[in-house]
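Novice: got a predicted structure plus its sequence, pasted below:
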Amino acid sequence: MGHWLQRNIVEPGKLPLLLALTAFVLTFLITRVITRMIRAGKGPFGNVSTGGVHIHHVVPGIILTVLGGFGAVASHRHGFGSSAFAVVFGIGTGLVLDEFALILHLDDVYWTEAGRQSVEVVVLTAALVGLALVGFLPFGVDDMSQEELQDRGGVISGVVVNFLFALLVLSKGKVRMAIFSVIIPLVGLFGLVRLARPGSFWAKRFYRRRPRARAKAILRAYRHDRRWVGPRRRLQDLIGGKPDPVVARR
């Protein structure tokens, strides 16, 4: 484990990325725990206000993201400074993306249905950074043997092919499947043979004169969403908390 970490994380300069991802995930989880405690009226935590204005945690998040980002750019990727700024950047990004829905809607929708978008963005961001982290970087590793060079060449070729699969799957409107197909080729192949989602680039381009395919795509998307909307919502509620019930207006 130590040798693998040294060869594939430390030497290629990906340690700051690992630290940033760890700080990002931990910050999001801790923030959600605190906000849920505040919502339930438990613990010593409370909302921060000044002059009657509620200060959302996206504000310090932006400050930390800017500080960590510029600090990381100005630092060497193998030095202590880059690692420290990476942690600051990860913390700031976690605070910002936890309130992504607020930024998107310019409204405090944290505990509403629209607030689920923050959880989705955080999960997708963590997945994307994780993919970049676990991928073997062919540059920056010292004293590689011929066998290692061949292995890394094969990895590069595989990544390129998988990336092309991911682009095609993305054109079919399957965002999550496209992300995971980068490292799991079978996911991309499965996405390619499946019908595209209605409204996607693929559907507009290739189903325009195929009414039967267009109708099947609509029906399949409806069945898929009906099947998975429940489990997906329960997972989002587990991670980020259940939104407030919608009160009907009279």
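Specialist: Sure thing, it's come through.

Novice: okay, CA-based contacts and neighbour counts for the rest of this
Specialist: Fine.

Novice: just how off-centre is the longest helix belonging to the chain within its chain?
Specialist: When the chain is parsed with DSSP state H, its longest helix is helix 211-240. Using C-alpha atoms, centre = their mean, to the nearest Å, the mean C-alpha position of helix 211-240 is found 20 Å from that of the whole chain.

Novice: the strands in the chain, which residues?
Specialist: In the chain, the strands defined using DSSP state E lie at 49-50, 53-54.

Novice: distance to V159 for the ones you listed - can I get that in JSON lines?
Specialist: Output for these, formatted as JSON lines (distance: least, C-alpha to C-alpha, whole Å):
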{"stretch": "strand 49-50", "distance to V159": "48"}
{"stretch": "strand 53-54", "distance to V159": "46"}
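
Novice: just put those in a markdown table and tack on distance to R36 and mean neighbour count.
Specialist: As requested, the strands of the chain are arranged in a markdown table below (distance: least, C-alpha to C-alpha, whole Å; neighbours: other C-alpha atoms under 10 Å):
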| stretch | distance to R36 | mean neighbour count |
| --- | --- | --- |
| strand 49-50 | 18 | 8 |
| strand 53-54 | 17 | 9 |
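
Novice: for V161, find the nearest of those strands.
Specialist: strand 53-54 (48.4 Å; C-alpha to C-alpha).

Novice: hmm, back to that, nearest to A20, of the strands of the chain?
Specialist: Across the strands of the chain, closest to A20 is strand 53-54 (C-alpha to C-alpha), at 27.8 Å.

Novice: give me the number of residues near V96?
Specialist: 27 (other C-alpha atoms under 10 Å).

Novice: comparison target below:
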Amino acid sequence: MPAKLSELVHSGQFPLFLLFVAFLTTFVVTRVITRMIRAGRGPFRDNVRGGLHIHHAVPGIVLMAVGGIMSIAVDGASPASEIAAVAIGIGTSLVLDEFAMILHLRDVYWTQEGQLSVQVVTLTVAVLGLMLLGYMPFGDDSGWLPAHLVMTVGLPVRLAAVVVCVMKGKYSTSLLGTLVPLVALIGALRLARPKSRWARRFYSADKLAHAQRRATNFDQRFGRWGLSLEDLVAGQPTSTVSSE
């Protein structure tokens, strides 16, 4: 066994490493297959049974449940814990690849709204990678804040800011804000996207017009950058409206 792999196994991080690899590999394979299906190429077709399209989030949920239960039942025993980690990685990837569909409760997989799934997967890969490197995204590594204060005050404030960003249609900001709290706080305080739930519910006609002007200006200056990368990963959507 190579020295680096041996160190990883003995450090107790091996199940997390397997989960990370399984998650990333499954997402890449899934996107390749779905894009081939969309293009009508290769042997793959939509999974339809009795007229019902079974989305890959369904087996993903099953694998997540099985892996989660197994990981608790075996209490770290090898190789069951490694098998559980792989099952969780595969299942989580299949579910998050259709996260936008679950959120909207309709098939938005190939739309701009569906690219939220790619953003969520990207965030998850980043978090898993940071955890492998020993950084806990939702903790306080600086040591200057008591752990209980971080959990009882800091984490709820961060989560609230992230939720507000989502309601304001700032999906990219909310995802980055889970890693960088200041980003979430700034996003929560700034104007909402004009078509977001927050804008429709709380904004007057004048403020909505202001939000529309700001969003248009933002999209013209920066919106295409993020979309180009997402188009490369997820495929060209049927509609493209940027969200900051």
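Specialist: Yep, it's here. Not measured: the values here are computed from a predicted model.

Novice: picking up where we left off before, got the buried residues for the longest helix of structure 1?
Specialist: By neighbour count with 16 or more other C-alpha atoms under 10 Å, helix 211-240 of structure 1 contains the buried residues 213-214, 217-218, 220-221, 236, 239-240.

Novice: I63 of structure 1: which of those is nearest?
Specialist: Of the buried residues of helix 211-240 of structure 1, the one sitting nearest to I63 of structure 1 (C-alpha to C-alpha) turns out to be G240, at 23.2 Å.

Novice: counterpart of that closest one in structure 2?
Specialist: Matched to structure 2 by TM-score structural alignment, G240 of structure 1 sits across from A234.

Novice: mind checking how far that match is from V29 of structure 2?
Specialist: 12 Å (C-alpha to C-alpha, to the nearest Å).

Novice: the longest helix seen in structure 2 vs structure 1, average distance?
Specialist: The single longest helix within structure 2, with elements called by DSSP H, is helix 14-39. After superposition onto structure 1, the average distance of helix 14-39 of structure 2 to its aligned residues comes to 0.7 Å, using mean C-alpha distance after the TM-score superposition for structure 1.

Novice: which elements pack onto that helix?
Specialist: Contact partners of helix 14-39 of structure 2 among helices and strands, from 3 or more C-alpha pairs under 8 Å, 6 or more residues apart in numbering; DSSP states H and E: helix 80-96, helix 116-132, helix 224-234.

Novice: let me know which of those helices is tucked in deepest.
Specialist: helix 80-96 (a mean of 25; mean count of other C-alpha atoms under 10 Å).

Novice: counting by contacts, list what it packs against.
Specialist: helix 14-39, helix 57-74, helix 116-132.

Novice: tell me the centre residue of structure 2?
Specialist: V120 (1.5 Å; C-alpha atoms, centre = their mean).

Novice: so how far is R221 of structure 2 from it?
Specialist: Relative to R221 of structure 2, V120 of structure 2 is positioned 24 Å away (C-alpha to C-alpha).

Novice: likewise V9 of structure 2?
Specialist: In terms of C-alpha to C-alpha, V9 of structure 2 sits 47 Å off from R221 of structure 2.

Novice: then Y109 of structure 2?
Specialist: From Y109 of structure 2 to R221 of structure 2 the distance is 26 Å (C-alpha to C-alpha).

Novice: also G134 of structure 2?
Specialist: 36 Å.

Novice: now do M131 of structure 2
Specialist: 34 Å.

Novice: rewinding a little: which one, of the helices and strands packed on helix 80-96 of structure 2, ends up nearest to S93 of structure 2?
Specialist: Per C-alpha to C-alpha, nearest to S93 of structure 2 of these: helix 14-39, 5.1 Å.

Novice: can you name the residues of structure 1 that the closest one overlays?
Specialist: Under TM-score structural alignment, the match for helix 14-39 of structure 2 is residues 15-40.

Novice: next, the buried residues of the matching stretch.
Specialist: Applying 16+ other C-alpha under 10 Å to stretch 15-40 of structure 1 flags 15-25, 27-28, 31-32, 34-36 as buried.

Novice: for V87 of structure 1, give me its contacts.
Specialist: 16, 19-20, 23-24, 68 (C-alpha atoms under 8 Å, 6 or more residues apart in numbering).
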